[in-house]
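**Student:** Have a look at this fold, sequence not included:
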């Protein structure tokens, strides 16, 4: 396709992706205050970690209406509902905008590349969802530690904007951090790192992951930091074992082909050379050139 047709195709795909996101956001805005059968409302789902905090740490402002946040501005509730609707819309409409992205990229890929792209995209989605679920589970424990720091001198009534910002940050940090094993496995498949090197660097990696968990967690409470650090260490070990398995399969395949493992400064075997096939005859040394008679210089002629 010419460049302009690529741009038209990109514009069309972006239009349908944004349209899907808009429809998902509208559904999320409605779902925020409506319970759909056995599924609780989006507002209840998002406030459940806060409501799981022991009541002695929270201010009693609910007026017997259940657990509620404290809005401190006239537009606080509307802004939070829009943010929650946009976040839910991105999740609900993900099949639409992911398909549009795939439909734009897929024609330029070979069948093998398509298979790898689908595998890694599906793995990335599962890992991100797993990280977000873990964050959702440990947020209530982290909030209990943070809000319990006041002992008997203070109680908490969180602002919706700050609470939802904290919640979204936790979900994103855990979700993105869970992509670590996928990144390491991709580097291994590309030949940039081996499973043996990853295993050798295990102690340094564990130290770095613990420091990373302590730096990126917004609450800096020990519960969420420990949960993220332990999860990342386990995922790192999974990446090490998968990389080792891939390296063993690669070594067996190369051995079956008669190639074996070569160092960076070692030349590979030529077809028909050592390792299989017909041997190549060496090149004969050059023959000496016989001395030739010197060529007489041309005679000079003068004009008459």
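**Tutor:** The structure has been received and is ready for your questions. Computed from a prediction, not measured in an experiment: that's the story for all the values here.
**Student:** C-alpha only now, for contacts and for neighbours.
**Tutor:** OK.
**Student:** And whichever strand or helix holds residue 22, what's buried?
**Tutor:** Here residue 22 sits within helix 3-31, counting by DSSP states H and E. By neighbour count with 16 or more other C-alpha atoms under 10 Å, helix 3-31 contains the buried residues 10, 13-14, 17, 20-29, 31.
**Student:** Also stretch 244-253?
**Tutor:** Neighbour-count burial for stretch 244-253, with 16+ other C-alpha under 10 Å as criterion, is recorded at 244, 246, 247.
**Student:** which of those residues lies closest to residue 1?
**Tutor:** residue 246 (37.4 Å; C-alpha to C-alpha).
**Student:** What secondary structure category should be reported for the closest one?
**Tutor:** What DSSP: H, G, I helix; E, B strand; the rest coil gives for residue 246 is helix.
**Student:** Presented hereafter is structure B, for comparison with structure A:
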């Protein structure tokens, strides 16, 4: 079986570097272009998206308020506003936040294109059959990433902001949150969840190259649980409820990954038998 090469000739190391450079340049240009659009849409990006979880009319807060009301329980999610303000203490603080938020918006929105450029770089080194079986890679990986982003934005970010923004060691201390700190909390929740939701894709490729098997995943399930809880503690406020909310979907993805690993391994064994019998 022959590999699919770009020019049907072997490329030198410098040729590969040159090709990688152009893939990186095109990915960067995509990020910059999307970032420029995000920069112009400042009102929507900041007032609607970034500062959305700061307001108690945010869908997540309304949901928890409705649940608490249904059970007749008082809840802080049913208040008028969160008791903290956002401030910028640096001369270029707001402009810097505007620039970096636009860049990260470019990374998140442009994620499918970045994946596509990455795929264009590595796909010539794959066998034709492997390329065919991995045809839906970009779609599935992008879908998982955006599901993770939405989960981080609508679940992790509001829980973090509500807990940390209302937490007080004493009534003598008022919460005046720095702009960069607030945006960093939202960004960390969104990006971290987006990456964590890529777990099935990672397991798929690790199984393909023989580094992971379903038996290994089952054997180290308890260790994986501990790692998931640690990661949940990092990206969520230090309360058990938030950590469990984040840990549950990741553990579900881990179980899905075990199933994916089984399917991939079964296909690989079947392929080996066919090659031996041929």
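**Tutor:** It's in. Keep in mind that this is a model prediction, so the values were computed, not measured.
**Student:** for the following helix or strand past the helix holding residue 22 of the first structure, packing partners?
**Tutor:** Proceeding C-terminally, helix 3-31 of the first structure gives way to helix 42-51 as the next helix or strand, assigned by DSSP H and E. The contact analysis (3 or more C-alpha pairs under 8 Å, 6 or more residues apart in numbering; DSSP states H and E) places helix 42-51 of the first structure against helix 111-147.
**Student:** Quick check: buried residues in the helix it packs on?
**Tutor:** For helix 111-147 of the first structure, a neighbour-count test (16+ other C-alpha under 10 Å) marks 114, 124, 127-132, 134-136, 138-147 as buried.
**Student:** still on that earlier bit, so which other helices or strands are in contact with the helix holding residue 22 of the first structure?
**Tutor:** Under the contact rule (3+ C-alpha pairs under 8 Å, 6+ apart), helix 3-31 of the first structure is packed against helix 76-92, helix 94-105.
**Student:** follow-up on the earlier one: of the buried residues of stretch 244-253 of the first structure, which is the nearest to residue 209 of the first structure?
**Tutor:** Nearest to residue 209 of the first structure among those is residue 244, at 20.6 Å by C-alpha to C-alpha.
**Student:** List the buried residues for stretch 173-191 of the second structure?
**Tutor:** So stretch 173-191 of the second structure, judged by 16+ other C-alpha under 10 Å, has buried residues 178, 179, 180, 182, 183, 185, 186, 187, 188, 189, 190, 191.
**Student:** Of the helices and strands packed on helix 3-31 of the first structure, which is nearest residue 212 of the first structure?
**Tutor:** Judging these by C-alpha to C-alpha, what sits closest to residue 212 of the first structure is helix 76-92, at 25.6 Å.
**Student:** Would you format the helices and strands packed on helix 3-31 of the first structure as JSON lines with distance to residue 256 of the first structure and mean neighbour count included?
**Tutor:** JSON lines is the format used below for those (distance: least, C-alpha to C-alpha, whole Å; neighbours: other C-alpha atoms under 10 Å):
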{"stretch": "helix 76-92", "distance to residue 256 of the first structure": "46", "mean neighbour count": "19"}
{"stretch": "helix 94-105", "distance to residue 256 of the first structure": "35", "mean neighbour count": "16"}
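**Student:** for these, which one sits closest to residue 222 of the first structure?
**Tutor:** Using C-alpha to C-alpha, those put helix 76-92 closest to residue 222 of the first structure, at 27.1 Å.
**Student:** how far away is the most centrally placed residue in the second structure from residue 99 of the second structure?
**Tutor:** Among the residues of the second structure, the one closest to the centroid is residue 194, at 1.0 Å (C-alpha atoms, centre = their mean). To residue 99 of the second structure, residue 194 of the second structure is 21 Å away according to C-alpha to C-alpha, to the nearest Å.
**Student:** and what of residue 68 of the second structure?
**Tutor:** 39 Å.
**Student:** excluding its backbone neighbours, what's nearest residue 178 of the second structure?
**Tutor:** residue 87 (5.0 Å; C-alpha to C-alpha, 6 or more residues apart in numbering).
**Student:** what residues are up against the residue opposite the one you found in the first structure once aligned?
**Tutor:** Aligned by TM-score structural alignment, residue 87 of the second structure pairs with residue 70 of the first structure. Counting by C-alpha atoms under 8 Å, 6 or more residues apart in numbering, residue 70 of the first structure touches 61, 157, 158, 159, 160.
**Student:** now, which of these sits nearest residue 101 of the first structure?
**Tutor:** Nearest to residue 101 of the first structure among the contacts of residue 70 of the first structure: residue 160, at 33.5 Å, using C-alpha to C-alpha.
**Student:** Which residue in the first structure aligns with residue 252 of the second structure?
**Tutor:** In the first structure, residue 252 of the second structure lands on residue 234 (TM-score structural alignment).
**Student:** And the helix or strand harbouring that match, what's buried?
**Tutor:** Assigned by DSSP H and E, residue 234 of the first structure belongs to helix 222-256. For helix 222-256 of the first structure, burial by neighbour count (16+ other C-alpha under 10 Å) applies to 222-225, 228-233, 235-244, 246-247.
**Student:** Residue 25 of the first structure -> the second structure?
**Tutor:** In the second structure, residue 25 of the first structure lands on residue 35 (TM-score structural alignment).
**Student:** Is that match in contact with residue 109, as I believe?
**Tutor:** No - contact criterion C-alpha atoms under 8 Å: residue 35 of the second structure and residue 109 do not qualify, at 9.1 Å.
**Student:** re earlier: what residues does the residue nearest to the centre of the second structure make contact with?
**Tutor:** 144, 145, 146, 147, 148, 149, 152.
**Student:** any idea what it aligns with in the first structure?
**Tutor:** Under TM-score structural alignment, residue 194 of the second structure pairs with residue 175 in the first structure.
**Student:** what about its match, which helix or strand?
**Tutor:** helix 160-177.
**Student:** Just the terminal-to-terminal distance for stretch 145-165 of the second structure.
**Tutor:** Stretch 145-165 of the second structure: ends 27 Å apart by C-alpha to C-alpha.
**Student:** how much distance is there from that stretch to the middle of the chain?
**Tutor:** 11 Å (C-alpha atoms, centre = their mean, to the nearest Å).
**Student:** which residues are contacting it?
**Tutor:** When contacts are defined by C-alpha under 8 Å, 6+ apart, stretch 145-165 of the second structure is touched by residues 53-54, 59-61, 82-84, 175, 177, 182, 185-186, 189-198, 235-237, 242, 246.
**Student:** Fine by me, thanks again.
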